[in-house]
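**Q** Predicted model and sequence follow; I will ask about them next.
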Amino acid sequence: MSHQPLRSIAVVLPLLLLAACGEEVRDSTTRGVTPQADAIDGLFRFSVTLGAVIWLLVMGLLAVPIWRSWRRRGGDAEVAPTDRGPVRLDAPASEVDGAIAVADPTHVAQAEADHRVRNRLIWVGGIILPALVLVTLLVYSSVVGRAAAHVPEDGELVVDVIGHMFWWEVIYEDEAVITANEIVVPVDRPVRFNLTTEDVIHSFWIPRIHGKVDMIPGRTNTFTFTATETGDFRGNCAEFCGIAHAQMVAFVRVVEQDEFDAWVAAQQQPATTGASTDGEQVFIEAGCAACHAVAGTDAVARVGPDLTHLASRRTLAAGIVPNERERLEQLIIEPQAVKPGIPMPAAQLSADELEALLDYLEGLE
């Protein structure tokens, strides 16, 4: 037998383990920043630990009969065949036990002992232990479910998140703010996300904030959290929704309350741009306004992301590329090259028109 497969495993397995290591905890499911995420992580750790204990116990139970079998074979080898006495090979089945008892009475005692051990294993390992494990997991899961469930609180911030192919629409109804893909919330304040979708099923998941929650057409699912730490926390769509599913990224940015208030005040203002009106005219005439809205202009469509404050966002194309002029240009003229499957058509623009449009979009603070 060749040892090549074993060598390959010995090389590949450490490499896979190293690939999972890193200093960043951007998407970690074990480094929550909310009580809800910590509760879910606790259930995960408990389940893994319990599973490891059960596995060790089962391996131990399997080792016992193997060890006894080896021991019995060693003892049988020391007994000469003549010591066992004659055994009738043509005896009927009803007389076999008697013949074995006459030949070696210890076989009967050993068989009875093995039978008792098997009965105990069936009752303990097959009925009692699984029942205890399932009941324990049920109770713990119920406790975690209650801790992670939505509980209305006074003063909570309500954010509507709507899934699209393949981006996230974000609406702060009470604050009259509409944005996309990047969600800003204050630290130490209850936040409620209302989740739904305009097309297919999506699943909203920010690992360090909360568990996965499905977004189903015609239905609104809700979850609540209170972030205890500031920072940027990345998430993804966790339900396959089409060709660009893996490139449907969302960010939740947790900031201090004062910074959040300032961000809301800026988002409530109409788009401001220092560029000439040439870029805005290109935006309208090239068909961009048929899908995108820019507050304070004639562009009011809601098919694609709202671009009112596009220049203030850190990323483009639902979080997959940085918000840079080169990336923005490529997204306009070759959207499929940036994000395959995106329903955005390529714009047919002259060089001057493209430059004017880029200047306009980069000025939308």
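**A** That came in fine, so what should we check first? All figures in this text were calculated on a predicted structure; none of them were measured in a lab.
**Q** going forward, measure contacts between C-alpha atoms and count neighbours the same way
**A** Noted.
**Q** got the residue ranges for the helices in the stretch 151-300 of the chain?
**A** Counting by DSSP state H, counting those that start in this stretch, the stretch 151-300 of the chain has helices at residues 257-267, 277-285.
**Q** Kindly spell out which helices and strands sit in contact with the shortest one.
**A** So the one you mean is helix 277-285. Helices and strands touching helix 277-285, by 3 or more C-alpha pairs under 8 Å, 6 or more residues apart in numbering; DSSP states H and E, are helix 351-362.
**Q** here's the one I want to compare it with:
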Amino acid sequence: TIITCVSFTFRFFQLRSRRDIISQLPDDLLLRILSSLSLKEVMATSFLSQRWRSLWKLGSKLKIGNKDFSELLVKWISRSLAISNPQILKSLDIKLIPGELDRNINSLYRFSSLVKTAVSCGLRELKIEFLYTSLELPSIFYACGTLETLILCRLHFADGPPNGSLSSLKTLCLLSVKFSRDESVQKLLSICPVLEELVVRRSGYSNVEIFTINVPSLTSLSIDYIRVGSHQPAGVHGFVINAPSLRYLNIRDRHSNYLLFTNMPELVKANVEAVCDQSESLIGSLASVRHLSLCSKSSNIPYHAGTSFAFLEHLELCTCSSECWNLLSRIITDPLTLRVLKLKSVVLVVIFHDGHRFLLKTVIEKK
């Protein structure tokens, strides 16, 4: 027994004398290890040593799910960030289950507290997914001068204060977002004076009838309105786009019955897929493009007599509408710079298997 105790004591001090191999690894590698752990596990590592206590902060990114949204964990995050150097937090990603914040007022307080702390730490990117739950951000958020990217996904966005300003926001993604009314969209866009990139994905959950995009600084716009589920909007619904600095436009819209394009003289590349009858503003607004891909199943694609594609180099035209041939004959007579012409035929194939119907889309290109 005495020999065993002596052997154990010797082994214990021998292990203590050895250096911690993991702690010798560089910060970049340790941060990669931490990024694969849950937030609770990351919290546990902060108790290992003095170095590990603040190591997770160097990653400058936080991803919080429903399991991480406990009072203890949120307090730990807020307290740890509050005593850190400013400008430490770059990205915050929050995803919560449906209805949790509505049922628990403490959860609302924790969320608000977390966002306030993140804003004070120089937050640059914020992603929030609430799975169709109402979201009301704290008023301090609307004065965040460091936020550059905002991604809102599957939630009901409540109106903010009238005097807000996201002075550094350059990228905004609205993915299946429900607003209080049509004017709420323009209200949000109006407080983003330097916005450059806007991504809009509409779905059956979205409730805006006329989505107005009036952003002078916008250079890139992407709209996806393909899936609406069982809910088909009634009445007039679509988009009004006024973006004088726009250079890149990508629209896939199979449901709108109203599209209005105005004032896009800087447009360089456009990819437009739409089904509604187009106004003359569509073709006129595309006149400055160098690369154009156009697919319209409408039988009415007006071409203004004064429109000229003087800079067009690359043209892809879908032949799914008889009107496309008339449009093609007018376009190719204008530009002397056209180098590439692709005609695309869309073939829909219906396959029945085990009582189910599968719809396949095949694109045949001719150069």
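**A** Yep, that arrived. Quantities reported herein were computed from a predicted structural model and do not represent experimental measurements.
**Q** Can you calculate the TM-score here?
**A** Laid over one another, the chains give 0.23 as their TM-score (TM-score structural alignment, normalised by the length of the first structure), with 144 aligned residues with a C-alpha RMSD of 7.1 Å.
**Q** Tabulate the helices of the stretch 151-300 of the first structure (JSON lines), appending distance to V135 of the first structure.
**A** JSON lines is the format used below for these (distance: least, C-alpha to C-alpha, whole Å):
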{"stretch": "helix 257-267", "distance to V135 of the first structure": "43"}
{"stretch": "helix 277-285", "distance to V135 of the first structure": "61"}
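**Q** Check those helices for me and report the most buried one.
**A** Comparing the helices of the stretch 151-300 of the first structure by mean neighbour count (mean count of other C-alpha atoms under 10 Å), helix 277-285 ranks first with a mean of 17.
**Q** Tell me how far K61 of the second structure lies from S35 of the second structure.
**A** Distance, K61 of the second structure to S35 of the second structure, by C-alpha to C-alpha, to the nearest Å: 9 Å.
**Q** same check, this time on V272 of the second structure
**A** Separation of V272 of the second structure from S35 of the second structure (C-alpha to C-alpha): 39 Å.
**Q** so what does the top helix by length along the first structure touch, helix or strand wise?
**A** Counting by DSSP state H, the longest helix found in the first structure is helix 35-77. Applying 3+ C-alpha pairs under 8 Å, 6+ apart, we find helix 35-77 of the first structure packed against helix 129-148.
**Q** buried set for the helix it packs on?
**A** Within helix 129-148 of the first structure, the residues that count as buried by 16 or more other C-alpha atoms under 10 Å are L137, Y140, S141, V144, A147, A148.
**Q** and what of stretch 159-173 of the first structure?
**A** Of the residues in stretch 159-173 of the first structure, 159-172 count as buried by neighbour count, 16+ other C-alpha under 10 Å.
**Q** Sitting in strands, which of the residues you listed do you find?
**A** Mapping these onto strands (DSSP state E) picks out V159, D160, V161, I162, G163, H164, W167, W168, E169, V170, I171, Y172.
**Q** In the second structure, where's the longest strand?
**A** Longest strand in the second structure, counting residues (DSSP E): strand 340-353.
**Q** That one - contacts with which helices or strands?
**A** Counting by 3+ C-alpha pairs under 8 Å, 6+ apart, strand 340-353 of the second structure packs on strand 314-318, strand 356-366.
**Q** deepest of the ones you listed, which one?
**A** A comparison of those by mean neighbour count, using mean count of other C-alpha under 10 Å, puts strand 314-318 on top with a mean of 20.
**Q** on contacts alone, who are the packing partners of that one?
**A** strand 291-296, helix 323-331, strand 340-353.
**Q** L29 of the second structure and S35 of the second structure: what is the separation?
**A** Look at L29 of the second structure and S35 of the second structure: by C-alpha to C-alpha, they are 10 Å apart.
**Q** More neighbours: these two, which one.
**A** It is S35, of L29 of the second structure and S35, that has more neighbours when counted by other C-alpha atoms under 10 Å, with 16 against 11.
**Q** if we can go back for a sec, can you put the helices and strands packed on strand 340-353 of the second structure in CSV and add distance to L72 of the second structure?
**A** Output for those, formatted as CSV (distance: least, C-alpha to C-alpha, whole Å):
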stretch, distance to L72 of the second structure
strand 314-318, 56
strand 356-366, 49
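**Q** K95 of the second structure: which of the ones you listed is closest?
**A** Ranking those by proximity to K95 of the second structure (C-alpha to C-alpha) places strand 356-366 first, at 32.9 Å.
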